[in-house]
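K.L.:
Give me a model of this one.
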Amino acid sequence: MDITVLGCGVIGLTTALRLTEDGHRVTIRTWKVPPETTSDKAAAFWSPYRITEDGQTFAWIAETYRTLAEFSRIPGSGVSMVPLRKFLKDGRDTSDNWWLKAIPGEHYTSLNNGELPPGYTAGWKAEVPLMETPLYLPFLMDRFRAGGGRTGGGRIITGEKVTTLSAFSGSLVVNCTGLGSRDLCGDEALLPVRGQIAVTGPLPLDGIYVDADTPIYLVPRADGCIIGGTYERDNWEDTPEPETINEIVQRAKALTPDLTTGPAIRSYAGLRPYRPSVRLEADPAQPGLIHHYGHGGAGFTVSWGAATSVAALVRSLDRIS
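P.N.:
Sure, this is the predicted structure:
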């Protein structure tokens, strides 16, 4: 089947690649490609972040974990398995640990008091996939162009700004335009959530450090340490604020009091496509149109599981037609 995927962030790329693995002929049409997408600005480690907790989400994150763990064994994928430490100031609040059981073999442990930064009362440590976006997104693009090992190769057509979905009637289309779907679909439930992050030089960290109660985290990568962040609902400004960036760096020091971070050498502001629930469904008004957007800050974490749900939906539509 010929399929068009709109959008080339992590959701569009993963969905397109998953569909090629089912033997479909897939073309991505997009305005921007990596390294110019919102996904390129992400810290991109596996950890469900402000996404609905339900059976479907759990299945998505579990499948994504398994797939990324397999990628971590492929040289050049940009995926590695690293320790993640999440800290809580209120140890009685266990609402943040539902995702831990998605880790195969339940490879996670509680942290003891001696392993907690000052001011924190509980925490967990788990091994999770980290996706270094300058490597991982091109890795996905290369696999897509190679056809996922099953087809003649996918195509990417760039520089096209989609202004209407009606232009694609008569063909099967998967809409992965993220925040662009607010205007394309008139979906007022879809809002930007701005996240500002700083990048310092490489730091001697032995894994990812996260404050479970705030958007603050430290993510060591080859190109520097990613320090986040903010969670600013309905903020469309994509330029970072120097004062906020400095504040983020200072607040992150509470997670590793003995570590000197140094000043930010780069900073970004990304607009997460937040929706109260992910929209993954066939459009009731336009046959052959599937929507797949609204993943907020959990796009990388649900990407492969959600893409499998899209593939299943495509198969069901194919049987009906």
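
K.L.:
For the rest of this, base every contact and every neighbour count on C-alpha atoms.
P.N.:
Will do.

K.L.:
what's the distance between residue 156 and residue 14?
P.N.:
Applying C-alpha to C-alpha, to the nearest Å, the value for residue 156 to residue 14 is 13 Å.

K.L.:
Tell me which stretches of this structure form helices.
P.N.:
10-21, 55-71, 133-145, 181-185, 242-252, 299-320 (DSSP state H).

K.L.:
got those helices as JSON lines, with mean neighbour count and distance to residue 206 columns?
P.N.:
Output for the helices of the chain, formatted as JSON lines (neighbours: other C-alpha atoms under 10 Å; distance: least, C-alpha to C-alpha, whole Å):
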{"stretch": "helix 10-21", "mean neighbour count": "26", "distance to residue 206": "26"}
{"stretch": "helix 55-71", "mean neighbour count": "19", "distance to residue 206": "18"}
{"stretch": "helix 133-145", "mean neighbour count": "20", "distance to residue 206": "19"}
{"stretch": "helix 181-185", "mean neighbour count": "17", "distance to residue 206": "39"}
{"stretch": "helix 242-252", "mean neighbour count": "17", "distance to residue 206": "15"}
{"stretch": "helix 299-320", "mean neighbour count": "20", "distance to residue 206": "21"}
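
K.L.:
Would you do the same for the sequence below? I want to compare the two.
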Amino acid sequence: MTQLTRRTFAATGLAAVATACAGVPASRGPGVAMKQVPPVIVDPGRVARVVVGLRPYRPTGFRVEREMLGETAVIHNYGHGGGGITLSWGTAHLAVEEGWDPNVKDYAVMGAGIVGLSTAMLLLERGANVTIYAKALSPETTSNIAGGQWWPASVYQESMVDDAYRATHVAASRFAFQRFQLLTGPEYGVTWEVNYVLSDEAKRDTPAPKGSPMHEFVVNEREYEPGELSFNAPFAKSFDTMMVDTPYYLRVLERDIRLRGGKIVVQSFDDVAQVAALPESVVFNCTGLGAGALFGDAGIMPARGQLVILQPQEEVDYNIITGKHAYMFGRRDGIVLGGTFQKGNWSLEPSAEDTAMILAENRALFERPMQA
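P.N.:
Sure, this is the predicted structure:
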């Protein structure tokens, strides 16, 4: 099958895309011109890999808090659920504000996922000496598997948080939103992309309702008439946000840390006594799901996420959100199809049933709808 590119897409015109797609909505409002969106070719033969990661989910939200182990100050920064990439700079900022001491020069960071790397970078920017201790480095971290869309989704359970946490959540989101904007461009693999919200009913509260503090992060929001877009969905809206090419981004961030003099030591921790024995007197705990057993946090649990990665399609430079299992992120390393959010599931083995479900639900977004 010939792969479409932006160049060939422009040359062949919209008719080629309409042919490649299984169909278009059966009806649209009077005078509404249909916008043809390059379709994703959802075919089992195009599956490049299937990946599974365990998100560190806490119903009460992320934890940024100081704990003393004898003379060692531990600054916890973990439990981001589905928002680890999005909130990484924000909670790193909160943690560094909590743990920074102008009389201390040497700091330790536990964990080399995106939260640990972001925390280390902010410390280095303040002139600190930083050593990262981690049992796994990129590409073996959970962060490498993350989809990478900027939006703090599935971070907490609404009934389990109070107004103080919500305010902290917004503050972390704001700092991260601004920081990622400074990194947009090819060097870090961060790009602005359109996100289409597809649904069976109007989703006016997605990604955040007007009047909500989170609505300040909703950029270029618009709603579409039925049939205005070439998706198989009765309702559609869109907003713009950033997309982080996580495998690439993590490599560059780790490079920057090393260039600034940061050290990385491969080391795991079996108990808090080993943490207290570190030579640094201030330690930032960014161990994600591992913080549960290490620091006795019974409130953290895995949220198993399985993704199906299709071969890349250069012309697919948008994302899809449905509010169900199906979602799609167009990345240069492949088309990311999601996905699952299975709380309490520790399995890292890909499930054939989950793969079939992900392919079927995403394929349906591009198939010919039933006639009205």
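
K.L.:
Using TSV, lay out the helices of the first structure together with distance to residue 98 of the first structure.
P.N.:
Shown next, in TSV, are those (distance: least, C-alpha to C-alpha, whole Å):
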stretch	distance to residue 98 of the first structure
helix 10-21	23
helix 55-71	9
helix 133-145	26
helix 181-185	30
helix 242-252	24
helix 299-320	14
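
K.L.:
for the ones you listed, which one sits closest to residue 125 of the first structure?
P.N.:
helix 55-71 (15.6 Å; C-alpha to C-alpha).

K.L.:
Output the residue interval of the second structure matched by that closest one.
P.N.:
Using TM-score structural alignment, helix 55-71 of the first structure corresponds to residues 167-183 of the second structure.

K.L.:
who touches the matching stretch?
P.N.:
86-91, 93-94, 150, 152, 190, 213-214, 217, 242 (C-alpha atoms under 8 Å, 6 or more residues apart in numbering).

K.L.:
Ranking by neighbours, what's the top pick from those residues?
P.N.:
residue 87 (31 neighbours; other C-alpha atoms under 10 Å).

K.L.:
Which position in the first structure pairs with residue 364 of the second structure?
P.N.:
Per TM-score structural alignment, residue 364 of the second structure is aligned with residue 254.

K.L.:
What sits closest to that match if chain neighbours are left out?
P.N.:
In space, and not counting its chain neighbours, residue 254 of the first structure is closest to residue 117: 7.1 Å by C-alpha to C-alpha, 6 or more residues apart in numbering.

K.L.:
Repeat that for residue 141 of the second structure.
P.N.:
Leaving aside its sequence neighbours, residue 141 of the second structure sits nearest to residue 113 (C-alpha to C-alpha, 6+ apart; 5.8 Å).

K.L.:
what do we get in the first structure for the one you found?
P.N.:
Taking TM-score structural alignment, the alignment pairs residue 113 of the second structure with residue 9 from the first structure.

K.L.:
Would you mind confirming that its match makes contact with residue 42?
P.N.:
No: using C-alpha atoms under 8 Å, residue 9 of the first structure makes no contact with residue 42, being 10.7 Å away.

K.L.:
quick one: contacts for residue 116 of the first structure?
P.N.:
Contact analysis of residue 116 of the first structure by C-alpha under 8 Å, 6+ apart lists 87, 122-123.

K.L.:
most neighbours, which of these?
P.N.:
The residue in the contacts of residue 116 of the first structure with the most neighbours, by other C-alpha under 10 Å, is residue 123 (26 neighbours).

K.L.:
ok, it to residue 13 of the first structure distance?
P.N.:
According to C-alpha to C-alpha, residue 123 of the first structure and residue 13 of the first structure sit 34 Å apart.

K.L.:
repeat for residue 21 of the first structure
P.N.:
Taking C-alpha to C-alpha, one finds residue 21 of the first structure at 12 Å from residue 13 of the first structure.
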